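Q: predicted model and sequence below, questions to follow.
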Amino acid sequence: MAYPKIHAQKQDRLPGLERELQPPAEFIRDSYKGSGKLAGKVALVSGGDSGIGRAAAVHFAREGADVAIMYLDEHQDAEDAKRMIEAEGQRCLLLPGDIRDSSYCKDAVEQTVKTLGQLDVLVNNAGRQEVQTRLEDITDEQWEKTFATNIHGYFYLTRAALRHLKAGASIINTTSINSFIGNPMLVDYTSTKGAIDGFTRALSQQLIERDIRVNQIAPGPIWTPLQPPSLGKHDPELLEDFGSQMPMGRCGQPSELGPAYVYLACEDSTYVSGQTIHINGGKVVNG
């Protein structure tokens, strides 16, 4: 299969915009055939307007789930995601707001249940990253924003969702290859992903008695709007052939992660909890 070449580019806005990615990302392959694995289910996906979150949401819809999408303020991207979900014959609820706000997280959960009737799958995926090559250059504001978005939001949202999640429900967290190998340009981001690893493992043990599974996916370099306003803004040339350092010699597409979210969301993974699925182009991390 031919994969598109990534060229040098940047975006000045954080979070980045899916519509400005060149080349556009792929979210779901035409060859992916849904088989009703999530029929009658409802999923809530943070950061579901673009990137990996949108891929998860669209795959869920093709498998028969209705989907609520949380996002900050990328309204056009969110509308595009909604159209993709509705094209699969499923309902989509858009929930703009700041994941760092505990009250927003609680309200998003309540709106999801009120509008779509229930909650079966929670995907904690929203995230931010900024490049700093020296620890001394990470400001208090950057450090706090990164933690508030990448781990506090996971906690707020999961806490709010638990009162609605019943036996058989699934929580899926998005971590990163960076927490397993380290990234010298993304110290604060990498630290939050390590926190997500611990959150996933500890919570999985706590919720086993409720028959709620908690797992995580650790992406490698994936072509999403997270990259141009962080790596690209620091140095647009960093995105030239993005992901070429991986054993497969390229970055991944969101479409290559969506099926893993389906697996962890559906009954195929009923004997799996506290685990990490690494989707990173062949990098062995042993974690």
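A: In hand now; what should we look at?

Q: from now on I want contacts and neighbour counts done on CA atoms only, so please keep to that.
A: Will do.

Q: roughly how far does the residue of the chain positioned farthest from its centre sit from residue 154?
A: Distance from the centre of the chain peaks at residue 136, with 28.7 Å (Cα atoms, centre = their mean). Relative to residue 154, residue 136 is positioned 27 Å away (Cα to Cα, to the nearest Å).

Q: next one: residue 287
A: In terms of Cα to Cα, residue 287 sits 21 Å off from residue 154.

Q: and what of residue 27?
A: According to Cα to Cα, residue 27 stands 23 Å off from residue 154.

Q: same check on residue 109?
A: 13 Å.

Q: again, but for residue 75
A: 22 Å.

Q: related to what we said a few turns ago, who has more neighbours, residue 287 and residue 154?
A: Neighbours per residue, other Cα atoms under 10 Å: of residue 287 and residue 154, the larger number sits with residue 154, 25 against 11.

Q: in the host helix or strand of that one, what counts as buried?
A: According to DSSP states H and E, residue 154 maps onto helix 153-161. For helix 153-161, the neighbour count (16 or more other Cα atoms under 10 Å) marks 153, 154, 155, 156, 157, 158, 160, 161 as buried.

Q: let's bring in a second model and compare:
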Amino acid sequence: MSDTIPMIHEDALPGHESALEPKPQWEPRYPGSGRLSGKVAIITGADSGIGRAVAALYAREGADIAILYLNEHDDAEETARIVRHEGRRALTIAGDVGDKAFCEEAVARVASTFDRIDILVNNAGEQHPDKDIVDITEQQLRRTFQTNIFGMFFMVQAARPHLQAGAAIVNCTSVTMYNGAKDLLDYSATKGAITAFTRSLSENLIGDGIRVNAVAPGPIWTPLNPFGGADPEKLETFGEKTPIGRPGQPNEVAPSFLFLACEDSSYMSGQVLHPNGGMIVNG
């Protein structure tokens, strides 16, 4: 584990949802229909934001959930409570997805606890705004790539021996991959890598019956931006430039992750869905 770049402490990332006001909306909007009945899902960054909303929706649809998160223990326990309230099992595992050894240990624990892994959601990510490329430190550059894209490689490598035909991998990319983000150069670059990774991994695994897709959210109200991932002045108008005119909520994104994980999307692989408030990105 000594090769892992230390987490950056220049801000409060990833941030506690319990301290965020107004609270993001994670609640599923409709009754479950058993679309993930009997499945086991690993969700990284599941303690808050989009990850929590996906965990809640997957649990409502019948899946047991492994909640991987960095260090927000109170948020992770709340997500576990939500999953259990839906009548499903929850397992919380704290650690850094940028650490290959952690990913291997976490996946092994999930497999031994639940005896199977059907869905891997690579959602964990970090971002640090910089107005000038020369302000991006080497540590920040390496750290952002380590979390956002290396972590996905490590998680897939660890989970691959457990994934059988019918399994699904869903990666979280971003609208910044398509539209660019002048103050998020390193972050948007990782999101471009994630999209390419998704398409290439799909080609690599589809022959074994494993589908790989991605979701590219627009501006979504989660702890990522308010706790250091965006400049304070931008938060005042966060999401207002979308055609819908407001930021999205996590429970408006989670259904895209559900669709790509269940049999409703059985003829889709290598694709990206765009819950982004109406922005046309042609990707």
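A: On my side now, so go ahead. From a predicted model like this one, the values you see are computed outputs, not experimental measurements.

Q: quick one: residues contacting the residue nearest the centre of structure 1.
A: In structure 1, the C-alpha nearest the mean C-alpha coordinate belongs to residue 125, at 3.0 Å (Cα atoms, centre = their mean). Going by Cα atoms under 8 Å, 6 or more residues apart in numbering, residue 125 of structure 1 touches 45, 46, 47, 48, 52, 53, 154, 173, 174.

Q: counterpart of the third one over in structure 2?
A: Going back to what we said before, that points to residue 47 of structure 1. Alignment note (TM-score structural alignment): residue 47 of structure 1 maps to residue 45 of structure 2.

Q: what number of residues lie near whatever residue of structure 1 lines up with residue 265 of structure 2?
A: Alignment note (TM-score structural alignment): residue 265 of structure 2 maps to residue 269 of structure 1. Residues lying near residue 269 of structure 1 (other Cα under 10 Å) number 14.

Q: and the gap between residue 269 of structure 1 and residue 214 of structure 1?
A: Distance from residue 269 of structure 1 to residue 214 of structure 1, by Cα to Cα: 11 Å.

Q: list residues touching both of these two?
A: By Cα under 8 Å, 6+ apart, no residue touches both residue 269 of structure 1 and residue 214.

Q: distance of residue 214 of structure 2 from residue 233 of structure 2?
A: Noted for residue 214 of structure 2: a distance of 30 Å to residue 233 of structure 2, by Cα to Cα.

Q: between the longest helix along structure 1 and helix 153-161, how big is the angle?
A: The single longest helix within structure 1, with elements called by DSSP state H, is helix 187-207. In terms of direction (axes from the mean of the first three to the mean of the last three Cα atoms, to 10 degrees), helix 187-207 of structure 1 departs from helix 153-161 by 30 degrees.

Q: my guess is residue 35 of structure 1 is in a strand, correct?
A: No. Using DSSP: H, G, I helix; E, B strand; the rest coil, the assignment for residue 35 of structure 1 is coil, not a strand.

Q: contact partners for it?
A: Residues counted as contacts of residue 35 of structure 1 (Cα under 8 Å, 6+ apart) are residue 63.

Q: which position in structure 2 pairs with residue 222 of structure 1?
A: Checking TM-score structural alignment: residue 222 of structure 1 goes with residue 220.

Q: list the contacts for its match?
A: With Cα under 8 Å, 6+ apart, residue 220 of structure 2 has these contacts: 239, 247, 248, 249, 250.

Q: contact partners for the alignment partner in structure 2 of residue 75 of structure 1?
A: Alignment note: residue 75 of structure 1 maps to residue 73 in structure 2; criterion TM-score structural alignment. Taking Cα under 8 Å, 6+ apart, we find residue 73 of structure 2 in contact with 47, 94.

Q: you'd agree the match of residue 265 of structure 2 is up against residue 260?
A: No. Using Cα atoms under 8 Å, residue 269 of structure 1 is not in contact with residue 260, being 10.2 Å away.

Q: residue 234 of structure 2 -> structure 1?
A: Using TM-score structural alignment, the equivalent of residue 234 of structure 2 in structure 1 is residue 238.
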